[in-house]
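Trainee: curious how this folds, go ahead:
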Amino acid sequence: MSKFRKSLLALACTTALVGTASANHINESFDGAWTGPVGTNKGMMVDYIPAANLFFFTFFTYDAEGNQLWLTGSFPTVAGQFDYTGVPVSVVTGGQFAAPGAPVFDQVGTVDLAISCGAIEMAFDAADSGLSDFGLSLAPSLNVDSLTSSQCNMPVSTCPAGTSANGNDCDLPSSISNDLFLPAGKKYIVNGQVSVESGGRLIIAPGVTVQGADDDSVPNFVAVKAGGQIYAEGTAEQPITFTGPRPEVGSWSGLVIAGNSTCNDAAAGQPCTFEAVPEITYGGTQLDDNSGSLRYVRILWAGFAVRQNEELNALTLLGVGNGTKIEYVQTDGGKDDGFEFFGGSVNARYLVCSNMGDDCLDFDQGYSGNIQHALVFQGENTDIGSDSNGIESDNDSSNNDKEPRTRPTIANLTLVGSANGNEGMRLRRGTGGNYYGVVVTGFKDRCLNLDSAGTFALGTATAQGEELSISNSFVGSCTGGQFEDSAGSADPDPLPYLVSAWYNAGTGNRAGDPDLSGFLPNASSPLLTGGATPNDPWFIPTTYVGAFAGPRDNWTQGWTANLPGQ
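Mentor: As a prediction, this is how the structure comes out:
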């Protein structure tokens, strides 16, 4: 074996052991395309054939004249074995489809493979073929769902490398600078600040629970710093849970993810600083920055203060880019906000915020992403009060017109309030935003409020502006009234126009009884028709208003916690 192959295989085996090799098995969840880092132009196609217990793969390289060569190989898998060395690879010629003929296999080298659920490390030894040796670190790509597949998720009985045993549980390290994989079978404890550093990855298997420590003498939270990544991809049957040591509001602090997308509070080219934890900085110009993936994730009982009067949100997103995937994520029972977007361009689908002490969706510092299918169910929380809103969207209090302006694009949103909260939608401080197919009802104060001169300047009494609009939406009944048509302390007095007039100027907007059972529309609900979505390929076209197509379209079922009917 060449020194090149030995050194790469040693690295691959280390990655596999620290990562997923000890916790997964090889099966059809690996089928599809695996790709190398951007710029390598290399990858691998994989097909596991169960009947033959055979792992087949193909990849390409170039000969000395620059011609592309496709190489193939295969080997029978062995239960519990994840490292395979000296696997022959060949160039295949001859043979025809639907005609007699025998293909010719010309061996041109061998590969060593270290296989894990979220990564394949490959070292190609060209031997004497005249090709070049190379190594690749491959990640799942087209048609591969291995990171979220419960088939590739085997529980462990001992703490994985990189963590430390604490009774039956495993303590997380305070700093993660490489890959740390958390397989199922153990609970993982957050003691103090657990930081995923730039270049590090925290990868979490389906069904895993990550829990704040019992000791709350310091705030316990996970912080993914700019340049770091988190891959927490559960399934509907095995969601991943971040929670506190007790089912109590604020029994741990929460999850923070920072990225390198935009933030309008940056000064003189410097990054923004997270006010609650000043050592965490974020923001830049990389709209497509990738901080990883959250899928089928629940974040419960967050909000423990990290310093005086600075509670953490359940999920804080700091300048996170749209290369990040956020789907099927619930925040519940937190003391502060459910989801707070400080700038960034990240997109999200299928969000649930329930029983939250403060705002559910909070936008600030120039957030510009897309959100579709989101539920705000205010519910019950000991911390709900007169400043707890369904949506609170700000641009900047001292400069309402600061650029880039906060301007999310949101479709299919259901907001259901409670008797103890405040407003359904509070749009203020110069915020923009384009809302489609929203239903808002049941809040203690108003359903819809525009606040501050900079916000009113984005529309008129007879026309909604390009930067701030709401269309094909439905306002139900709120205790304080449907619209805030009187001037507040932060508003120009008299108001430039009535909020009700601005809403009625929008295309397809209606008001009345939305006919809901809990948060789902009944079969007779007016929400089943009259919806619309933006002319943007990211959005799934819909014709209904709110997050649900009808009484049986409950996409929250099974993976969420503490919702009515669950």
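Trainee: all contacts plus neighbour counts: C-alpha atoms, from now on.
Mentor: Will do.
Trainee: can you give me the end-to-end distance of stretch 397-405?
Mentor: In stretch 397-405, first residue to last residue: 12 Å (CA to CA, to the nearest Å).
Trainee: outside of it, which residues touch it?
Mentor: Contacts with stretch 397-405, where a contact means CA atoms under 8 Å, 6 or more residues apart in numbering, come from 262-264, 365-368, 395-396, 429-432, 453-455.
Trainee: going by distance to residue 385, which of the residues you listed wins?
Mentor: Here the nearest of those to residue 385, counting by CA to CA, is residue 429; it sits at 21.1 Å.
Trainee: so that closest one makes contact with residue 450?
Mentor: No. In this structure, residue 429 is not within contact of residue 450 by CA atoms under 8 Å, at 9.0 Å.
Trainee: the structure of the following sequence is requested for comparison with the preceding one:
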Amino acid sequence: MVCASALAVVTVAACGDDEDTNPTGTTSTTSGTGGNGGDGGGGGGGDGGGGKGGGDNEPDCDAPVEVTEAIEEDTTWSADNCYLMKDTIFVEEGATLTIEPGTTIMGDKESLATLVVKPGAKINAKGTADKPIVFTSQSPKGERSAGDWGGVMLLGNAPINVPGGKAEVEGIVGVEYGGDVEDDNSGVLEYVRIEFSGILLSQDNEVNGLTLAGVGSKTTVNHVMVHHTLDDCFEFFGGTVNASHLICAQNGDDGFDWDLGYVGKLQFLALQQDPTVADETNGFEGDNDADGSENAPVSEPTIYNVTLCGKNKDVDKQQYGMLLRRGTKAHIFNTIVTGFEAGVDLRNDGTEVDLASSIFFGNIKANIAYDETDANKSTESTLDDDDDGGADEVAWFEGEATNSAEDPELAGCFAAKPDFRPAATLTENAATPPDDGFFDAEAAYIGAFKADDTWATGAWVSFDAE
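Mentor: Below you'll find the predicted structure:
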């Protein structure tokens, strides 16, 4: 396990049973013309900006370049144009789609357009804080909503734990991912916002804001925001990809979901849930696979520096800061969980989680778990009354001396334009991330932010509701 040398951790094994809580593509010639205009937007202060960061000509999104066919050779989308994807747009094996900083890409509402980067293909979407690449609805501002279009999918050749090593991606018929290339490279996503996306096709068959399926460790993913998606913000289906500086806001389902043998590293994650969504939504949802098998590779992410802010209201549905089950393993440090129905639920044989240097505060029905006899203070546990097979989450959480239920004094993580920062940087009992070339070893504090952090500012961040 990876952790600071002086840090002790508690491992729990949950046991028992668990209950389960297309577009097919044609795609791509381009047609249409660019122009001038755009609704711009500087960011700052976590308020974010509008749809553009701007090319020099500020293109007219009322006259977008239409993308209707598969991308079979190297292609560049310019910030001088807006683009409208119609139907499912595949980037085919061997091709690279390059998207310039400041480019806006819209998804067609009628066809629920989705961008799919196939195994062996690449995306090079490298925006900047003030010239982000924005995937958004084609509806005008004020009329946009979650589910207006599909989402973005990166599919790779990295290992997944499905027998045979390959699986068909959710929501897209006949397209497989997975393989044996741990360091596979699907390209770059940097300073990208994905908003008003998500498709619910059927139970457990959805298109998320950003899907990373069998994506390998040479892929670069950082400073990505998924906002107002109908389903999960980020879902990892196996793979080895590492990611940092991820923001999930106003999502319709889980914030960060992993499955099928995901073993990557994550750092600096922030979540604000939508209080108007009454569904069973969780901050983290982690599984080894849907059957809770021991198939290898076993899901086992390592995660540092997280702030998870729930709905901050009783929605009469079970929703957890962390729902960890079906044989997943995980190593989680420097995390704040607040405003959920309950902090955590651990389920099923084989589920083993290390959690340390973390704060659970202000969770509404039970600060740590539904086992508690007092929702505001962890006291005795009454086991087997929440269908988790007797996992004693309270004893597990409190058994690690670096965990706390003290108020982290966040500035405003439930606000319409949230500020996730604490009043003072939370260094007491914090773990030091490993200096391994990915983690920021200087982030020895609890939560995704220091008191004076500015990484969630600029035009790449927007919390616009419509």
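Trainee: that older thread, report the two of the contacts of stretch 397-405 of structure 1 separated the most.
Mentor: It's 262 and 453 that sit farthest apart of the contacts of stretch 397-405 of structure 1, by CA to CA, at 24.3 Å.
Trainee: which of the two has more neighbours?
Mentor: residue 262 (29 against 18; other CA atoms under 10 Å).
Trainee: would you confirm that that one contacts residue 344?
Mentor: Yes. Using CA under 8 Å, residue 262 of structure 1 is in contact with residue 344, at 5.0 Å.
Trainee: what residues are shared contacts of these two?
Mentor: 283, 287, 319-321, 366-367.
Trainee: now, which of the residues you listed lie within strands?
Mentor: Secondary structure from DSSP state E places none of those in strands.
Trainee: with those residues in mind, which one is nearest to residue 89 of structure 1?
Mentor: Of these, the one sitting nearest to residue 89 of structure 1 (CA to CA) turns out to be residue 321, at 39.2 Å.
Trainee: that closest one pairs with which position in structure 2?
Mentor: Residue pairing (TM-score structural alignment): residue 321 of structure 1 is matched to residue 216 of structure 2.
Trainee: state the distance from the residue lying closest to that match once chain neighbours are set aside to residue 239 of structure 2.
Mentor: Excluding its sequence neighbours, the residue lying closest to residue 216 of structure 2 (CA to CA, 6 or more residues apart in numbering) is residue 184, at 4.1 Å. In this view, residue 184 of structure 2 and residue 239 of structure 2 are 9 Å apart by CA to CA.
Trainee: okay, these two: which has more neighbours?
Mentor: residue 239 (36 against 23).
Trainee: structure 2: helices as residue ranges?
Mentor: For structure 2, helices defined by DSSP state H occupy the ranges 393-398.
Trainee: give me the residue at the spatial middle of it.
Mentor: residue 234 (2.8 Å; CA atoms, centre = their mean).
Trainee: for the aligned partner of that residue in structure 1, give me its contacts.
Mentor: Matched to structure 1 by TM-score structural alignment, residue 234 of structure 2 sits across from residue 339. Residue 339 of structure 1 is in contact with 313-317, 331, 353, 360-362, counting by CA under 8 Å, 6+ apart.
Trainee: wait, residue 328 of structure 2 sits on residue 286?
Mentor: Yes. Here residue 328 of structure 2 lies in contact with residue 286, judged by CA under 8 Å, at a distance of 6.2 Å.
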